[in-house]
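Q: Sequence and predicted structure below; questions after.
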Amino acid sequence: MSITINLKPIRVIFCFLFFVAGCITKNPILAQQKQHSIDKVFKEFLAHDWMRGASVSFKVKSLEKKNIDYEYQSTTSLTPASITKLFSTSVGLKVLGEDYKYETKVSYTGEIVDGVLDGDLIIHGAGDPTLTLRNLDSVIVSKLPDLKEIKGAIIADASLYGRVTTPPKWVWEDLGNYYGAGVSSLNINDNIYGVYLKTGSTGSKSTINEIKPITPYLTVESEVLAGEKGTGDNSFIFSSPYSDSHIIRGTLPPNRSNFRVKGGVTNPEYHTIWMLADTLASHGVKVDENQLKVVYNSEELEKSLPLCSAFSPTLSQIIDKTNKKSVNLYAEAIAKTVSIMETNSILPDSITASLIRNLEDLELSDEGLFLEDGSGLSPFDAFSANHMVTLLENIRSTDYFDTFYNSLAVTGTSGTLKYFCRYNQAKGRVIGKSGSMRRVKSYAGYVKTVNNDTLVFTVIVNNFGCKGKEVRKALEPLMEELAK
């Protein structure tokens, strides 16, 4: 008797096993080649002359295929700048929830008869960093469409934060500028005002054309000079919290007829009620602008009746702008709100301790982790690439990861990464956040590789001897290599 054996299935199984075995043996080789390529490009970055006195903390890790784990001084703590916002926004989502909204309540004393408020109008600050004059005005007008007169005062209830607005470890050079505006109980229009200047020939003093919005209580003095052609805006506004006197110094582009410099409002509570009073007056409401008061102790407020509320966007929307546009005001507000929720304290040490405690829940070690604010504006903040990579890896298992991930910028496309890697293979493949300040450049986030892997990375560079733009350009080949 003869037996016939069909060899076709055996060949198929053999080929399959051969393929699997080949993959098993090839993957380590490919991983080694990838690591070697990363090492080569990274060392080329380190070899630049302007990197001789610099410090770097770098780490990249594969999340899907688990075959890449490259690091260079990854546990060295350095000044990180704005990638710090990834800590405060992730903690904000964890503690407050993505649907959280700030509520700015409005109340009144006395009574309202025939469109006349015979009493005070009180705006109760909730620390909302997104409150706009339009929103505040509209909720009041919609509730009191026939309002004709406010006989009493317009009061800003600043009892939530009192006079504690600015982190103590911020530097004086930043305090009067838009990015250095502190978070108050009441904030309005991002706490920004504009100074419009006329500049002349190089070396000449610039003159102020106007200030918008018009703020008669604010004094701005110009000591800023016209710089060399092509030097850009190198001006700084110097002031301090609750000061109504600002000085602008430095240089601006020459021969400009109306160059705008953005300043930071240093007395936001008073600024809010002054702007509101001015707007109500433009509607025909009679108000006494001499009766504008800021109250820092709630016990000094009379008993009042609720009128209406102005609500912020959701926290997910706030965080989207915080990370894509790198808004210091929003990051600081989130950090303060978390501290209020957890400790009922806004003392600087309480705020940062609350952040670190929540980061430890995501398995970050507090060793070498130093936070002085929630935005990264303080030059005294310090952490390592390993700290940030740990956050970015572990946050993927949370139920708020999608919201966090969608708040990040994309290379060559959006946010602070819009001009990063526009012309190489990393365009659209790096999703993350950048950080910049004097002698600091940092990037952190995720990389979608061409072979369907996901990498998590952080690179922090301090004390380089060139302009930040050169560092950004020199890091682009590294991002391109990661994306391959």
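A: Looks like it came in fine. Numbering: from 1, shown residues only.
Q: rest of the way, CA atoms for contacts and neighbours
A: OK.
Q: Neighbours of residue 334, how many?
A: Using other Cα atoms under 10 Å, residue 334 is surrounded by 30 other residues.
Q: tell me the contacts of it?
A: 88-89, 92, 374 (Cα atoms under 8 Å, 6 or more residues apart in numbering).
Q: do that again at 7 Å, thanks
A: Listed by Cα atoms under 7 Å, 6 or more residues apart in numbering, the contact partners of residue 334 are 88, 92.
Q: Sticking with it, tell me its helix or strand.
A: helix 328-343 (DSSP states H and E).
Q: If you count neighbours, what's buried in the helix or strand just after that helix?
A: Using DSSP H and E, the helix or strand that follows helix 328-343 towards the C-terminus is helix 348-360. Residues 348, 350-356, 358-359 are the ones in helix 348-360 that count as buried (16 or more other Cα atoms under 10 Å).
Q: now for the next helix-or-strand element following helix 348-360, which elements pack on it?
A: Downstream of helix 348-360, the first helix or strand assigned by DSSP H and E is helix 385-394. When contacts are defined as 3 or more Cα pairs under 7 Å, 6 or more residues apart in numbering; DSSP states H and E, helix 385-394 sits against strand 55-62, strand 454-462.
Q: Mind listing what's buried along helix 385-394?
A: Within helix 385-394, the residues that qualify as buried are 385-393, counting by 16+ other Cα under 10 Å.
Q: same question, stretch 443-454
A: Result for stretch 443-454 [16+ other Cα under 10 Å]: buried residues 443-449, 453-454.
Q: With stretch 284-297 instead?
A: Those would be 285-288, 292-296, for stretch 284-297 by 16+ other Cα under 10 Å.
Q: can you tell me which of the residues you listed are in strands?
A: With DSSP state E as the criterion, strands contain 292-295 from among these.
Q: Among those, find me the one that's closest to residue 42.
A: Comparing these against residue 42 with Cα to Cα picks out residue 294 as the nearest, at 54.3 Å.
Q: Out of the helices and strands packed on helix 385-394, flag the one nearest residue 301.
A: Closest approach to residue 301 among these is made by strand 454-462 (48.2 Å; Cα to Cα).
Q: let's bring in a second model and compare:
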Amino acid sequence: MPTSSSFRLRIPRGLIGPNYRARTTVETPGSQDGHGRLTGDLFLVGRGDPNLSGRILPYNLRTERSDLPIKVLEDLADELVKKGIKYVDGDVIADDSYFAFERYGEGWTQDDLVWADGAPVSALTINDNVLFVSIDPANRPGERALVKIAPFSDYYQIDNRIITTPAGTGRKIFINREPGSMVLTLWGNMPLGDPGANEALAVEDPAGFAAALFRSLLEKRGIVIYGHTRTRHTELASLSTFSVTALATAHGGGDTHTQPSSSKEPQVLASYDSKPLSDDLRVINKVSQNLHAEILLRLLGREKGTAGTIEGGLEVVKSFLTQAGIPSGEYVFYDGSGLSRQNLVTPHAVVALLQYVAKQPWGLLYSETLPVAGIDGSLADRFHGTPAQGLVLAKTGSLDHVKSLSGYANTVSGDRIAFSIFSNNFDVPGRRAQDAIDRIVEAIVQDTPARH
């Protein structure tokens, strides 16, 4: 059946250490003179840090964000000011070539690409590659609603057609952006007195977004940019001919791969090291963060495989699963998040992997990254007041007409059970399928047959 990321997210801890950190740098191949003029281009180089955002780490019970979603970029810009840079003769270039330019997975639906769940993947990820859109009614009926966008309001062209209507008329809001378009169209109506709506919308090209945002931060600090704003990608086709475009060496930590570089090593002007990988595993598993799971798959390929690509990461995953004794005929994967409809896996394979993980030295630490029934993450609002509350650690999975739950259940008799429950192609409301799964889990905890 189609599967979520619950299966593959048991893998990275066994391949990349929990203390792994990624480094983001500002670099130049040029030089700075005594007048503060930088000759040459200025590169903002990403190496797979998924948390260049306002997310507060470590995750504790729920997602928390600060009011400073781009603080890391602001700090990097401040470092350039401290170094006395006043002019940049070249371009501002956002470099995400640490991974191949594969923004989306095979089998993703077009509907996903507008929203945070389907945000494009990049080695240079700012604010989860989304913009926060807030919509509030105007002061009088007939006026356009108020639309605000953060953290970078100039990224999209906004076509706002949402009209404020009299109180009590109900709210209807629609948002659309065609693939490849930089125009965000909003239409519908919002009544007076409405508390407002908030949405997280995906950016088109994360590196392009980062380049424009970083340039604006430099200019706000008085640094004059004479060149253009552009991006640097590694095209997937170039990897098949063993030609790599990245200038920067790997600073992510752990095992790295040497790549061809220019004859002169770039000068690092500012840098930021990520939080440890263990913190992000909690985010991925607790709240089902698709983008971070995709970044992690490419990181596996980059650090432990042949390249920072989907295929490179999946090759590492397959090797690990073979080592764990999982038959290759029981799964097929096309991405890292489980968003692809073409992913398939059997419950037997999931349980076998859970059992394997439980026997590893890192097994207990891994299980602590899973949502706890009735307590936190994607299970915070499930199992309240039931015998399963606090006794089940499990990863949720959800697509249209697909629900799953896999993990560990501690029974009232003291046993720990690895379980995996899939519901596929159901034609009832999703909540009914979810409730059926929950009843089965409750029966496992109580060591009793499930109620029908």
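A: Cool, got the structure. Remember, it's a predicted structure, so these values are computed and weren't measured experimentally.
Q: Could you get me the TM-score between them?
A: Remark: TM-score between the superposed chains equals 0.79 [TM-score structural alignment, normalised by the length of structure 2]; 397 aligned residues with a Cα RMSD of 3.2 Å.
Q: Distance to residue 133 of structure 1 added to the buried residues of stretch 284-297 of structure 1, as a markdown table?
A: A markdown table is the format used below for the buried residues of stretch 284-297 of structure 1 (distance: Cα to Cα, whole Å):
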| residue | distance to residue 133 of structure 1 |
| --- | --- |
| 285 | 16 |
| 286 | 18 |
| 287 | 17 |
| 288 | 19 |
| 292 | 16 |
| 293 | 17 |
| 294 | 17 |
| 295 | 20 |
| 296 | 21 |
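Q: per the alignment, residue 473 of structure 1 corresponds to what in structure 2?
A: Using TM-score structural alignment, the equivalent of residue 473 of structure 1 in structure 2 is residue 435.
Q: give me every residue that touches the one residue sitting closest to the centre of structure 2.
A: The centre of structure 2 sits closest to residue 291, judged by Cα atoms, centre = their mean, with a distance of 2.3 Å. Neighbour list for residue 291 of structure 2: 119, 121 [criterion: Cα under 7 Å, 6+ apart].
Q: What is the aligned counterpart of it in structure 1?
A: By TM-score structural alignment, residue 291 of structure 2 lines up with residue 329 in structure 1.
Q: What distance do you get for its match to residue 161 of structure 1?
A: For residue 329 of structure 1, the distance to residue 161 of structure 1 equals 14 Å [Cα to Cα, to the nearest Å].
Q: same check, this time on residue 273 of structure 1
A: Counting by Cα to Cα, the gap from residue 273 of structure 1 to residue 161 of structure 1 is 17 Å.
Q: So between these two, which is more surrounded?
A: Counted by other Cα under 10 Å, residue 273 of structure 1 and residue 161 do not tie: residue 273 has more neighbours, with 25 against 22.
Q: Need the three-state assignment for that one.
A: helix (DSSP: H, G, I helix; E, B strand; the rest coil).
Q: if I pick it, what's in contact with it?
A: Contacts of residue 273 of structure 1 by Cα under 7 Å, 6+ apart are 154, 156, 292.
Q: What about the alignment partner in structure 2 of the second one, how many residues nearby?
A: In structure 2, the position corresponding to residue 156 of structure 1 is occupied by residue 94, as judged by TM-score structural alignment. Under the neighbour criterion other Cα under 10 Å, residue 94 of structure 2 is assigned a count of 28.
Q: Would you confirm that residue 94 of structure 2 belongs to a strand?
A: Yes: looking at residue 94 of structure 2 with three-state DSSP, it is inside a strand.
Q: contacting residues for residue 311 of structure 1?
A: Contacts of residue 311 of structure 1 (Cα under 7 Å, 6+ apart): 101-104.
Q: same deal with residue 123 of structure 2?
A: By Cα under 7 Å, 6+ apart, the contact list for residue 123 of structure 2 reads 46-49, 96, 98-99.
Q: One more: residue 81 of structure 1?
A: Residue 81 of structure 1 sits in contact with 376-377, 435-437, 440, where contact means Cα under 7 Å, 6+ apart.
Q: Serialize these to TSV and add fields for neighbour count.
A: Listed next are these as TSV, based on neighbours: other Cα atoms under 10 Å:
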residue	neighbour count
376	29
377	27
435	22
436	21
437	17
440	23
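Q: Now flag whichever of these is closest to residue 484 of structure 1.
A: Lowest distance from residue 484 of structure 1 to these (Cα to Cα) belongs to residue 435, with 23.8 Å.
Q: Now do the same for that closest one: its match in structure 2.
A: In structure 2, residue 435 of structure 1 lands on residue 397 (TM-score structural alignment).
Q: Where does the longest helix anywhere in structure 1 end up in structure 2?
A: Under DSSP state H, the helix in structure 1 containing the largest number of residues is helix 8-46. Across structure 2, nothing matches helix 8-46 of structure 1 (TM-score structural alignment).
Q: Hey, what's the angle from that helix to strand 55-62? Just curious.
A: On the basis of axes from the mean of the first three to the mean of the last three Cα atoms, to 10 degrees, helix 8-46 of structure 1 is oriented at 170 degrees to strand 55-62.
Q: Against residue 315 of structure 1, how distant is the closest residue to residue 475 of structure 1 other than its chain neighbours?
A: Among residues not flanking residue 475 of structure 1 along the chain, residue 45 sits closest, at 7.0 Å (Cα to Cα, 6 or more residues apart in numbering). Separation of residue 45 of structure 1 from residue 315 of structure 1 (Cα to Cα): 38 Å.
Q: Those two: which is more packed in?
A: Using other Cα under 10 Å, the more surrounded residue of residue 45 of structure 1 and residue 315 is residue 315, with 21 against 18.
Q: residue in structure 2 matching that one?
A: Checking TM-score structural alignment: residue 315 of structure 1 goes with residue 277.
Q: tell me the contacts of that match?
A: For residue 277 of structure 2, the contact set (Cα under 7 Å, 6+ apart) comprises 18-21.
Q: Give the buried subset of those as a PyMOL selection command.
A: The following PyMOL line selects those of the contacts of residue 277 of structure 2 that are buried, judged by 16+ other Cα under 10 Å:
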select buried, resi 18+20+21
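Q: quick one: which of the contacts of residue 277 of structure 2 is nearest to residue 367 of structure 2?
A: Using Cα to Cα, residue 18 is the member of the contacts of residue 277 of structure 2 that sits closest to residue 367 of structure 2, with 13.5 Å.
Q: Report how many residues lie close to residue 31 of structure 2.
A: Neighbour count for residue 31 of structure 2, taken as other Cα under 10 Å: 13.
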